[in-house]
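S.K.: Return a 3D structure for these sequence lines:
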Amino acid sequence: MTGSALARVRAAYDRIDAVRRPEVWIGLRPQATAEAEARDIDARTAAGERLPLAGRTLAVKGNIDVAGLPTTAGCPSYAYRPERDAPAVAALRAAGAVVLGSTNLDQFATGLVGTRSPYGAVRNAFDPERVSGGSSSGSAVAVALGIADLALGTDTAGSGRVPAAFHGLVGLKPTPGLVSTEGVVPACASLDCVSVFARTLDEAGEALALLASQPSHPPGRAPGPHRVAVADPAALGELDSGWADAYARTVDTLAASGAEVTTVDVSPFLEAAALLYEGAFVAERYTAFVDEQLAMGSTDLDPTVAGIVSRAGTIPAHRLFADRVRLAELADRARDALGTADALLLPVTPGHPTLAEVAADPVGANARLGRFTNSTNLLGQCALAVPAGTVDGRPFGVMLIGRPHTDDRLLAIARRMTPAVPLAVVGAHLTGEPLNPQLLTLGGRFVRATVTAPRYRLHALATTPPKPGLVRMAPGAEAGASVEAEVWELPAEGLGLLLAELPAPMTLGRVELGDGTAVPGFLCEPEALVGAEDITGYGGWRAYRARKGARSR
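M.R.: Purely as a prediction, here's the structure:
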């Protein structure tokens, strides 16, 4: 982390203006208020006070209380103004974090898609045709866009892990009860957890240490290397194209790191996951609605959320007792399947749907996303979602699931498997250019020289240091061309840190290469091209710079 708290807060608000993603936020604190808080933090640290999160910017899911901001849970008619922060928020603010605002969510934390909100669907940070994942959609996107350093979400069925996986983030879901849920609007009160989004494992672990309301006493284990259970790919069900291979690569990476990898029966976990919505446990969401005195006919209720909750109100009581017995049986089977393993490794989701796919089948598409995440809280476990590379240029994530109070152990295992992710560069980050040392400092490795697909235009921007802006041309617009590019590999955490410091008008998106592949890469906001020289005809940034230098001599 670099810069004073004041500088980081100002940069965060500049970034909010630059990315123009109003659907991420439900309520923003006035910039002057946040800056005053940052000045106080800078003064305290200058006086010698230790604030471990001094200068970190924080986004908070809109179902968690932040003093001075309305808690809406994604429903305007439900909104109230809390007098004090939720304990989870207060703990991070006491450590020096500065809250930027409250973020959008699937209404009443009911969903894994990020589209069920009267405040608008939260678009994916990398591919606007894909869902951001929910319900903690705004929190994840705020971190992915480099606005917030950390974000709080909630996770009842996977809401702290699915959005993390779709954005190349760390998503930490602690052991139930480890972090206070006071000041959190309940979805299923017995299962709700406050979760953390971060760009690095160390940041997530640091936040958890501050949030934990009680000491964690992990169960003992036999000496030796970490033991990780994995699934037979055939047992995972249908996955999106390329996802089974990405999961297999992660298993290989883990084995190569020295961990003992064993294939186990994951059917108890999958069967328990189905109980969350197909069984009687969903009735607890109806209870929350009744306790919150919500009228099912309210005009600002999302229709999908209202349908799920209203159906839950008709479940007979005897069904709940039968499902409790069934869950206890599955918990025994899951415990036996894990044996002596420290963790179970699974994909976070079976795939990444488009907005159109969710609109066509909102309940079915959402249910598919929870196939691997729904069981974790029912079984009282902790979980950690981590980046595991990309598939077709989009982030792919896996999760480690562990026994209660093994949260730190999951972080230790995850550090063994941090993958490298590709990055396409076309300008100041090219080899020999002024910003290339940034890649090297973050652990970057040159992979190959290449060109983009012939769909782009390159413009010289008036920035310091000089850099170009790459823009993909829409069908029917001005013809594009191929541009010189390089592909680098960075640790996933390094890419997150690079994105956090990315200045406007640069953005990160998918860049198609001449060989037909697509990888994350630097693009430019089209509005920044007004008055900028089109240099596509030079074939690339270095050729343009060489010709410009020759002309100036």
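
S.K.: alpha carbons only for contacts and neighbour counts from here, please
M.R.: Fine.

S.K.: and the longest helix along the chain, what other elements does it pack with?
M.R.: In the chain, taking DSSP state H as the definition, the longest helix is helix 317-338. Of the remaining helices and strands, those touching helix 317-338 by 3 or more Cα pairs under 8 Å, 6 or more residues apart in numbering; DSSP states H and E are helix 267-278.

S.K.: to compare against the first, here's another:
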Amino acid sequence: MTLPGKGPRNGPIIYEELGMLKIWEDHETAGMDYWDSSLGITSLSQDYEAGIKPQHVVQAIFDRIDAYKQVQPSVWIHLQPIGEVMRAANELSIRWPDPKNRPPLYGVAFSVKDSIDIAGIPTTTGCPPLAFTPTASAPVYQRCIDAGGLFIGKTNMEQLATGMTGCRSPFGTLHSTFSKSHIVGGSSSGSAVTVSQGLVSFSLGSDTAGSIRVPAMFNGVCGFKPTKGTVSARGVSPACLHQDCVSFLTSNVEDAEMLWDVCKGFDKGDFFAKLPSTRPIRKSKQLRFKFGVPPASALEICSLPFKKQFAEVIEIIQKSGGKLDDLEWNPFAAANELLYNSSFVMERLTILPEGWLAQNKQLLHPVTRQVFEGTLARNSSAVDLFKDLHKQAEYKRAVEDILTFEEDIDNETDEITLMIAPTTPFHPTIKEVDEDPIGINGRLGSFAHFANVLDLVGIAMPCGTYEIEDVFEGRKTRLPFGVTILAGAGLDGELLRVAAMLEEALQDVGQEE
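M.R.: As a prediction, this is how the structure comes out:
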């Protein structure tokens, strides 16, 4: 297979072939109306139980993809030929004819960030000069396939996963699905677009500093970052190995939990994998929760609409049973600074072949090159690194005493303590990022970077929209807002349970304007 390159409009060259749904028609489905409904996993499963075939869904998906190319032609770096996806869908129908015995992701379409290996398909990581074709697939991808998933394609991303804006891809800059003027977020940029636009049910990505959570917020979907090492990262091109975490983009919390159940598991081949917890998993009759928020001084970085939306979110969460508590913010703030303002940033250089940067830096996107050159200029020593590792251990221990989980077995009532923060402090335009790419990228991580350093589990949740006067499009535009809910390492299930409790209440934030 030829590596996707630039087409005449600087977008990716997509390799595909035409196919028709009627190839797979049989006497049971020949008269069925065209399917064009929700790709939410639960909704899709109900449609399959009612008699819809995966082939109907595949045809609708490729129709949607074809139509959306007129809006953003560079969403995909590799798009599977429709004929191959149809064949996979037909095999599912033959293998699992009984709805009662189907696997959890039967006929569920998904996309994959192009830093995750799929055998026989180039992994570009948004950087064609460093592309390679793997001979084995990443375990997280294979688990989805084994559970009945249908792979649709690999998505555009921030080059080498170096930022959170989505503006550093040689395949083309994407924009938010809410506004052509505003950034899409990164580095899992195309993945967020495919879920937000209903082109797939979910997307596999990775999160190092907010790379799932930020694009989730900017496109109105959920971004779930599990505890590092609970989902195998083998076969995922690293950004910073010690911080990287395989993560998921979905349309709702229920789908995120289902994916986590499918994909989690100890992988001895992943050197950062965690052994399964010995703590028994139980669902108490009642799960109470306390939560803290960043102090007013930290929230000053937020735009006025974000401050207003966040205040409303806090009020809604309190009405939903959450108890607002004063939590120590200093360890979170200190950990945030540690990710990119310390020797930790030097780990970025380990992803490049020896001597490659010196000889080939002109092949990188200008901002990516600037990031790597800035990293080299730090000239950090081994002593600096060990000092920073000691700080990380100190901050992690401090947060263990803040984000707690207490079981009351006798009364079947548990209590979890959470940190809730705006996913980002504002939503910049593409033009603003062009004018200050490094500065804005850093500000976007104000409430995101610490999650990986502290090994927290987190889910970015959409919380309604707010209205702005779009000076570039000359009309009023509604943009998405969202928060990230964070819990201590290993509390993935408990966090998802709280998120599910809050999901409906948070959907209409800001709608009364």
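
S.K.: I'd like the TM-score for the two structures, please.
M.R.: The TM-score (TM-score structural alignment, normalised by the length of structure 2) is 0.79; 428 aligned residues with a Cα RMSD of 2.4 Å.

S.K.: Tell me the helix or strand right after the longest helix of structure 1.
M.R.: Downstream of helix 317-338 of structure 1, the first helix or strand assigned by DSSP states H and E is strand 343-347.

S.K.: once aligned to structure 2, how far is whatever helix or strand comes next after that next one on average?
M.R.: Counting by DSSP H and E, the element after strand 343-347 of structure 1 in chain order, helix or strand, is helix 355-360. On superposition with structure 2, the mean distance recorded for helix 355-360 of structure 1 (mean Cα distance after the TM-score superposition for structure 1) is 0.5 Å.

S.K.: Tell me where the stretch 401-513 of structure 2 has strands.
M.R.: For the stretch 401-513 of structure 2, the strands defined by DSSP state E, counting those that start in this stretch cover 405-408, 413-422, 457-470, 475-487.

S.K.: which other helices and strands contact the shortest one?
M.R.: Read it as strand 405-408 of structure 2. strand 413-422.

S.K.: Dead centre of structure 1: give me the residue that sits there.
M.R.: Centrality entry for structure 1: nearest residue to the mean C-alpha point is residue 164, 2.4 Å, by Cα atoms, centre = their mean.

S.K.: Which residue in structure 2 aligns with that one?
M.R.: By TM-score structural alignment, residue 164 of structure 1 lines up with residue 216 in structure 2.

S.K.: Remind me which helix or strand that match belongs to.
M.R.: Using DSSP H and E, the element containing residue 216 of structure 2 is helix 213-218.

S.K.: need the next SSE after that helix, C-terminal direction.
M.R.: Next along the chain after helix 213-218 of structure 2, taking DSSP H and E as the criterion, comes strand 222-225.

S.K.: mean shift of the longest helix of structure 1 relative to structure 2?
M.R.: Taken against structure 2, helix 317-338 of structure 1 registers an average deviation of 2.5 Å after superposition, with mean Cα distance after the TM-score superposition for structure 1.

S.K.: try stretch 5-16 of structure 1
M.R.: Mean deviation of stretch 5-16 of structure 1 relative to structure 2 after superposition (mean Cα distance after the TM-score superposition for structure 1): 1.1 Å.

S.K.: Without its sequence neighbours, what residue ends up closest to residue 398 of structure 2?
M.R.: Spatial nearest neighbour of residue 398 of structure 2, chain neighbours left out: residue 331 (6.7 Å); criterion: Cα to Cα, 6 or more residues apart in numbering.

S.K.: which position in structure 1 aligns with the one you found?
M.R.: Using TM-score structural alignment, residue 331 of structure 2 pairs with residue 268 in structure 1.

S.K.: next one: residue 160 of structure 2
M.R.: Under the alignment (TM-score structural alignment), residue 160 of structure 2 pairs with residue 108 in structure 1.

S.K.: Shouldn't its match be within a strand?
M.R.: No - looking at residue 108 of structure 1 with DSSP: H, G, I helix; E, B strand; the rest coil, it is helix, so not inside a strand.

S.K.: and it, how many neighbours?
M.R.: 26 (other Cα atoms under 10 Å).

S.K.: if I pick the residue lying closest to it once chain neighbours are set aside, what's in contact with it?
M.R.: Counting by Cα to Cα, 6+ apart, the nearest residue to residue 108 of structure 1 once its immediate chain neighbours are dropped is residue 73, at 4.9 Å. By Cα atoms under 8 Å, 6 or more residues apart in numbering, the contact list for residue 73 of structure 1 reads 62, 63, 64, 79, 105, 107, 108, 109, 185.

S.K.: Help me confirm that residue 73 of structure 1 is found in a helix?
M.R.: No - assessed with three-state DSSP, residue 73 of structure 1 is coil; it does not lie in a helix.

S.K.: distance of it from residue 79 of structure 1?
M.R.: The gap separating residue 73 of structure 1 from residue 79 of structure 1 is 7 Å, by Cα to Cα, to the nearest Å.

S.K.: Please give the element, helix or strand, for residue 328 of structure 2.
M.R.: Applying DSSP H and E, one finds residue 328 of structure 2 in no helix or strand.

S.K.: Name the nearest residue to it, ignoring sequence neighbours.
M.R.: Nearest one to residue 328 of structure 2, counting by Cα to Cα, 6+ apart, is residue 402 at 7.3 Å.

S.K.: Could you double-check that that neighbour sits in contact with residue 419?
M.R.: No - using Cα atoms under 8 Å, residue 402 of structure 2 is not in contact with residue 419, being 9.0 Å away.

S.K.: ok, the match of residue 331 of structure 2 to residue 352 of structure 1 distance?
M.R.: Between residue 268 of structure 1 and residue 352 of structure 1 the computed distance is 24 Å (Cα to Cα).

S.K.: Give me the more crowded residue out of the two.
M.R.: Taking neighbours as other Cα under 10 Å, residue 268 of structure 1 and residue 352 compare with residue 352 leading, 24 against 19.

S.K.: May I have the residues that are in contact with whatever residue of structure 2 lines up with that one?
M.R.: In structure 2, the residue matched to residue 352 of structure 1 (TM-score structural alignment) is residue 427. Residues in contact with residue 427 of structure 2 (Cα under 8 Å, 6+ apart) are 182, 183, 218.

S.K.: could the residues you listed be laid out in CSV, adding neighbour count and distance to residue 92 of structure 2?
M.R.: Shown next, in CSV, are the contacts of residue 427 of structure 2 (neighbours: other Cα atoms under 10 Å; distance: Cα to Cα, whole Å):
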residue, neighbour count, distance to residue 92 of structure 2
182, 23, 39
183, 28, 38
218, 33, 34
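
S.K.: okay, those residues in JSON lines with distance to residue 94 of structure 2 next?
M.R.: Below are those laid out as JSON lines (distance: Cα to Cα, whole Å):
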{"residue": "182", "distance to residue 94 of structure 2": "44"}
{"residue": "183", "distance to residue 94 of structure 2": "43"}
{"residue": "218", "distance to residue 94 of structure 2": "39"}
